[in-house]
Each structure stands twice: as C-alpha cells, then as structure tokens.
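Asks: Sharing a model prediction with you, sequence too.
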Amino acid sequence: MIKTKQIFLFALVFNSMLISYSQSNNTKLSLSDKKSTANTRILYYNLQKNANKGILFGHQDDLAYGVNWKYEAGRSDVKDVVGDYPAVYGWDLGGLETKSDKNIDGIPFDKMRQYIIDGYNRGGIITLSWHFNNPLTGGAAWDTTPKSLASALPGGESHEKYKAWLDEAAKYILTLKDEKGNLIPMLYRPFHELTGNWFWWCKNNGSPEEFKTLWKFTIDYLQKKGIHNLIYVYNTADFNSKEDFLEYYPGSDYADILSFDKYIYNDPLKDNSFIENCQRQFSIIDQIAKEQHKIIAFAETGYEAIPYDKWWTDTLMKAMSDYKISYVLVWRNHGWQEKEQKMHYYVPFKGQVSEKDFIQFYNLDNIFFEKDAAKLNFYKK
C-alpha cells in the first residue's frame, strides 16, 4: 500500500511538473516588452489560452455611435441586436498628433477614454490603431508622398516632429487607467495594413530596413516614455507567402500577435475568393506563429452594409475555420455617408437583413462576446 501511495504521489508531482513546463513553454512566447505590466502579461497568456476555445468578436467605435445615433449612454448596435456588447473594442488614436480634442472619427478623446475604461471594467479587451498624419507633408494618413516614411527615421527631416507625435500618444495612453490607478492592458496595432499601398507607412513607400527601423524606434520610444501596457500587433494586408509576410517583419522580439486585414467586396454566393484567400493567409501566419510562439488574429474585416443575409455563419465562419484565432474585429458603423452617398456599416442593426444570422453567430459555442469574456476573466491568472 505504501509503495502504491508513493507511486501515486510521484505521478501527481510529475504530472504537475509537466503542466508547469507546458505552461512555461507556452508563455515563453513572452511579450516583446520585457518590462510589461503584470496585467498585460496575464492578458496575453489568457488570449493565447482562449484561442484554443474560440474567437473573441470585436467592433470598431462600438460604444460611441451607430446607424442613426451618436453618444447615447450604454448603447451599441451590437447590443441592440444580441443583447450583449462585443468582447473586443477597437479605437483609433488619429488626431493626437495634431493635439486635436477629437479623433479621426470625430470622437472626443475624453469620451473615448471613458469608453475604454467602461469596456475594460466590464471585462472587454481594448485594441488601438492610429491613422496618423503624414509626418513629411502634414497630410492625411493616405498621403503617400515618396520618402515620407524615411523622413520620420532618426536623422530624417520629420524625425523631431514624429517624436513629438509619439509624446502625445504616450501622454494619452498613460491616462488610460483602472479604478486602482493601474494602466489598462491594450493591444496596439501600429502601421496597420503595411503591405498595402494606401498609407504613408506602406511597403511601397520604404524599404524593409527603413520600415523595421521605424517600427523598432516607435516601440522603443514609447517604452522609454513609460508605456509598458501594450501588446504589439503586427498587421498586414494581402500577402502570398511566408517570405512575403515576413519581408517587413521587425522580428519576434518586437511583435506579439500576427494578423492581417481583409474585406469582402464581391457577392460570396458568386465568388468564393474571400474565403479561399483568408484560409490561405491564415495557414501562413499560423505556421509562423507556431514557430515563433505567437498568437494570431483577424484584426480587421467586414462586408460593407452586409447585403448577404448569411454572411456571419456562412462566409465569415468559413473564412476563419480550422485556425485558432484570438479575435476578429469588424469595422465601424458610421451610417450614412453624405459625400459617398451610401451607407457605411459592418454590424447589423435592428431590421437589417443579416440581423437573424448575426444572432445565430452570437450563439455559436466558439464565438465570444463580452459576457463570455467577463466570465473567462482575461485579467486574472
């Protein structure tokens, strides 16, 4: 009996050691910021762990406005339809560089701060992008004047201006705190869609070495300013191979999540290319993530005005199937665009043609909204 008990105890200890080793092996995909806050490290670990269970759903600017409404306390187009908020909230820092009181979408930064705090307090996850102006010309993010990227590098003619912009971002991020005064852990997606050709930081406007230098300088500079609550999301548009995805990649010690953005523009009942291309790109970044001990995400997607009534359960789910994706985020519900004379939204509202399918999507076992995120408690070990 004694020997049996000893063997049993040994087995328990050995099993515990294996679990401990496995966890440490997984978390050796440790954050690129070696001084990251404890809560940030916990969030990153839990994002990785949850990816084995399902995908967190996110929406850009969700709490600020929707189709035919703006700044109504507690409202959300997502919540209007499914009775729950998204698990991931996307916000943009564009406007900080000009010291504007509103961001690029017209949201007052004071309101955005409160929306971030509210979402975090309910258990949601925050992700930030930054459509900042062209540092060389002062034009919008979409101004692709040649040599704009190089101008922001150390020694470049716009470098001091660029540093001043980072100072403004750091000041704002340092105000995003919980009730105990701790900085809120967030996902930051700098220079998004970098393999495109529509932003001043895209690959057509700088060499791989120039881009890597800009990325590394930016992250190092923010950390010198005391920013240690960010998880860095490397984000591309289209790519065709592992080499293509990694061409501008700053290295595994400067990125934490691998992702891409892809929107659908053709009727999925007539054209299956969106699903096929997403699956191809996920297979590539999934391989890289496994090699580098990273996690993956679908950082932006959507079907403008969602004309297909089964888009959520048929198209989007097929595009993501077979891969352990941490989160998917669809773009904002701006509503009517006067200049373009069309509707611009990416989640349904009451009465929209895909409303019922969105409810079915919400009820899937492997899709998580905010109530699920709160139960999973991403900020607790």
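Replies: Nice, I can see it.
Asks: rest of the way, CA atoms for contacts and neighbours
Replies: Fine.
Asks: And stretch 65-75, end to end?
Replies: One end of stretch 65-75 sits 8 Å from the other (Cα to Cα, to the nearest Å).
Asks: Identify the residues contacting that stretch?
Replies: 63-64, 76-77, 332-336, 345, 349 (Cα atoms under 8 Å, 6 or more residues apart in numbering).
Asks: Arg113 and Leu176 touch, don't they?
Replies: Yes. The pair Arg113 and Leu176 qualifies as a contact (Cα atoms under 8 Å) at a distance of 6.4 Å.
Asks: more crowded one of the two?
Replies: The neighbour comparison of Arg113 against Leu176 (other Cα atoms under 10 Å) goes to Leu176, with 19 against 16.
Asks: Do I have it right that the more buried one meets Pro185?
Replies: No. With contact defined as Cα under 8 Å, Leu176 does not reach Pro185; the gap is 9.0 Å.
Asks: which residue ranges form the helices in the protein?
Replies: 2-27, 38-50, 77-82, 109-121, 148-151, 159-173, 208-224, 242-246, 273-292, 317-320, 355-362, 370-376 (DSSP state H).
Asks: right, and the ones you listed - which one's nearest Gly196?
Replies: helix 242-246 (11.6 Å; Cα to Cα).
Asks: and the closest one, what does it pack onto?
Replies: Packing contacts for helix 242-246, counted by 3 or more Cα pairs under 8 Å, 6 or more residues apart in numbering; DSSP states H and E, involve helix 273-292.
Asks: A further structure is provided below for comparison with the first:
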Amino acid sequence: MIKQIVTWFALLIMQTVNLVAAKTILPIDSMATIETVALYNNLIKIQSQRAVILGQQDALRYGRSWQGEKDRSDIKDVAGSHPALLGLDFQVLTHLDSNYRKTETDKLVNAVKDMYQRGGIITFSWHMSNPINDGSYEWKENPQIAVLEMLPGGSANRKYQHYLQLMRDFLRRCTGSKGEAIPIIFRPFHEFDGDWFWWGRGHVSASEFIQLWRYTVDYLKNDLDVHQLLYAFSPDCRFQSEEAYLEQYPGDDYVDILGMDNYWDFRPDGANDPIAAMKKLGIVSTIALEKNKLAALTEVGLEQITDSTWFTNVLHPILKKWPLAYCMLWRNAHDIPTHYYVPTTEHPAAHDFGVFCKSKDMILLNDLPLIYKPTKR
C-alpha cells in the first residue's frame, strides 16, 4: 500500500504538471465537441485538485416516496443541493412496447436537457436488451450467447447496429439552448467481470469483449458521427491486481475514464470490507494516472444504509485516499421500499449524509464550476 501511495503521488504531480503545461487535453474522440472537450478537461482539473463530484442514479427523476416532481431529489432534501452528476440508462430505447418506449424516451430526453441546463453532468449506462432475441439483459432470465454474433459477420450485427442507431437518434435530441450536443459520459457493458449480464464473464471471451468495445466506439464515432461522448470502462470489484483489472481493457485509444462499480465490499448484511474497497480503488486510480485518464467510483452504495455513519466513517475516507473525478451512488427506488442508497430526511443516516455532502472536498451541483466552459491555460 505504501509503494502504491508513493507511485500515485508521483503520478499525480506529473498529471498536474501536464494539465498546467498543456493547452487542451483531448479525449479519445479527436472530433469531440467543444463542450465535451471542456467537460473532460474540467474533470481532470477537479481530479487533480483532490475534489470529488457526487452523483446519483435517476436522482432528479424520482426518490423513495415520490416521482416526477420538479426540482426535487432526495439528496437535495437532505443536503440542500442536487447531486452534480445524474446517472441515467438507455434501457428504454429497445423496449418492445412502442407507446411506453416513446413516452419514457421523451422523459429521458427532458431529464438530460434539464440537468444540462442546471450546469450538471450526465452519465449513461445501458442495461441493453440481448440483440439475439430482444430478451432481458439479465443472464438468468435470458441465457443467450450474444457478443460474438454482434461483431461484423455475426447474425446479430445488423440488430446491434440498429441499437446504436437508436442511441444516435436519441442523442441528436439532446441539445442545449444554442443547439449544441449535450456531452454525456457513456459507460457501456458495465460490470462485465460478473456473470449476471449477458455480456459478462463466462458468456464472452476477453478477446471478444475487447472487439465489441472497440467496434462500438468506432461505429458511434466513425459511422454514426457521434462526438459528444466520453467513454467509461467500469468492471465490478472482482479484481485484485492491475493485471486482473486490465484483462478486458480495450486500450488507451478507446477509454477516457477508468472506473469501478462496488457494492460487494459494502453489503448490508454486515460482511463489509472497506479496506479491500480502498485497495481496489487505489488500483483504478493508479492505472488512470499512469495513462493520464480520469478515475471514478462509477457505482457504489450501501443498500438501506444500515450503518448510520457510513458516509463519513466508511465512504469518505476511501474517496479521500485516491484522486477521483466523481463518485456515483445508486438509485432510490420509489416502488421498492428496501432499494435505496441515499437517506431521506427522517432516516437515521440523514445527519451523517449531510455532513458528508458539506465536506470541502465533495462537490454537489451548487458548488460545481462551469463544467462546460473551456479551461484557461
């Protein structure tokens, strides 16, 4: 751990020097929009300053006891500010019910525009329907091998292209007041080192996964002319070394952000291992700095928040240990009483969460700088 910290410190100094010296650091898409490049550079700046942006999945769309209310989030109810990053998902784009798909897609476009207008950041994952049969993203519900068939020459390649074209059409609707394309952090095929999704371990080889990732990025950039995305690579927390983390890494030319989803080390049954979580996040952060990339805790949380001091005593020390751009808590479901990761005002952890949010190194929406403004050198 000491060696890792020394390595991290040296790399952080190098990244800071590079940030100051460089006019602009470009993301992997050399044709990225002005706003996307600005987002990328401002995230690097925040990471180098040892601050962490706080986000939550679906935060402004619904909470534990409400949905669809304007200007509300459970985080704002407790901490006085919305999260600075909003997590969303492309799942609805391939829903088989056309009426539902249209209604929910319209809502999703509005959520993107609203967050951008507020000056916040948007990130998308994709619980993608299996293109072999339009079935569930969960392997246990739809055990169909797909990845190899999604590549050029495969039986599902045209269907997958159609999926990405639907994504392109959606993104074209996501524009700001001047018609500019709204930047989005795209996190495809997340938690791929687990076996619960059809794109996960055991259902695809490392080589096939890398081919699919590269094909996806190239098709979006080169064939569909999509240039508003930053690409985030985020396995689950099953790795124990740099080698294991990079086993399915598609290469520096295909990734902007290195992340990790981690719930396993923060289980509500009490079988927690925050030391392991800290070590794994250190691996992510160190690799990111070595590659001059962004690092993030792309999903995290303690379901039901069974420890009333978890945010200040467990999560915050881990976030302070390593340079990260952002941390995203998972959602507060309005229709599943036990599925929530942020306390409401009456929850025993509410005070602790408020203290955590007011920490000088945590950035909520009220404190987020102009993230889409080009940085001055």
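Replies: Nice, I can see it. Every value quoted in this text rests on a predicted model; they were computed, and no experiment measured them.
Asks: How alike are these chains, TM-score-wise?
Replies: TM-score for the superposed pair, counting by TM-score structural alignment, normalised by the length of structure 2: 0.88. Supporting figures: 352 aligned residues with a Cα RMSD of 2.0 Å.
Asks: Could you report the separation of Asn121 of structure 1 from Arg189 of structure 1?
Replies: The spacing between Asn121 of structure 1 and Arg189 of structure 1, counted by Cα to Cα, is 22 Å.
Asks: who's more crowded, these two?
Replies: Residue environment comparison for Asn121 of structure 1 versus Arg189 gives the larger neighbour count to Arg189, 23 against 14, counting by other Cα under 10 Å.
Asks: residue in structure 2 matching that one?
Replies: Residue-level alignment of Arg189 of structure 1 against structure 2, with TM-score structural alignment as criterion, gives Arg187.
Asks: Val347 of structure 1 now?
Replies: Using TM-score structural alignment as the criterion, the counterpart of Val347 of structure 1 in structure 2 is Val342.
Asks: wait, isn't that match in contact with Ala333?
Replies: No. Here Val342 of structure 2 lies out of contact with Ala333, judged by Cα under 8 Å, at a distance of 10.2 Å.
Asks: Please say which of the two ends up with more neighbours.
Replies: Val342 (27 against 20).
Asks: if I look at the more buried one, how far off is Ser73 of structure 2?
Replies: Between Val342 of structure 2 and Ser73 of structure 2 the distance, using Cα to Cα, works out to 10 Å.
Asks: Buried residues in stretch 363-380 of structure 1, which are they?
Replies: Of the residues in stretch 363-380 of structure 1, those with enough neighbours to count as buried (16 or more other Cα atoms under 10 Å) are 367-374, 378-379.
Asks: show me what contacts the residue nearest the centre of structure 2?
Replies: Against the mean C-alpha coordinate of structure 2, by Cα atoms, centre = their mean, the closest residue is Thr298 at 4.3 Å. Thr298 of structure 2 sits next to 234, 259-261, 326-328 when contact means Cα under 8 Å, 6+ apart.
Asks: Over to Ala288 of structure 2?
Replies: 257-258, 294-295.
Asks: correct me, but Asn333 of structure 1 touches Phe349?
Replies: No. Checked against Cα under 8 Å, the pair Asn333 of structure 1 and Phe349 is beyond contact range at 9.2 Å.
Asks: Which one's more surrounded, those two?
Replies: Per other Cα under 10 Å, whichever of Asn333 of structure 1 and Phe349 has more neighbours is Asn333, with 28 against 22.
Asks: Let me see the contact set for Asn205 of structure 1.
Replies: With contacts defined as Cα under 8 Å, 6+ apart, Asn205 of structure 1 is in contact with 144-149, 197.
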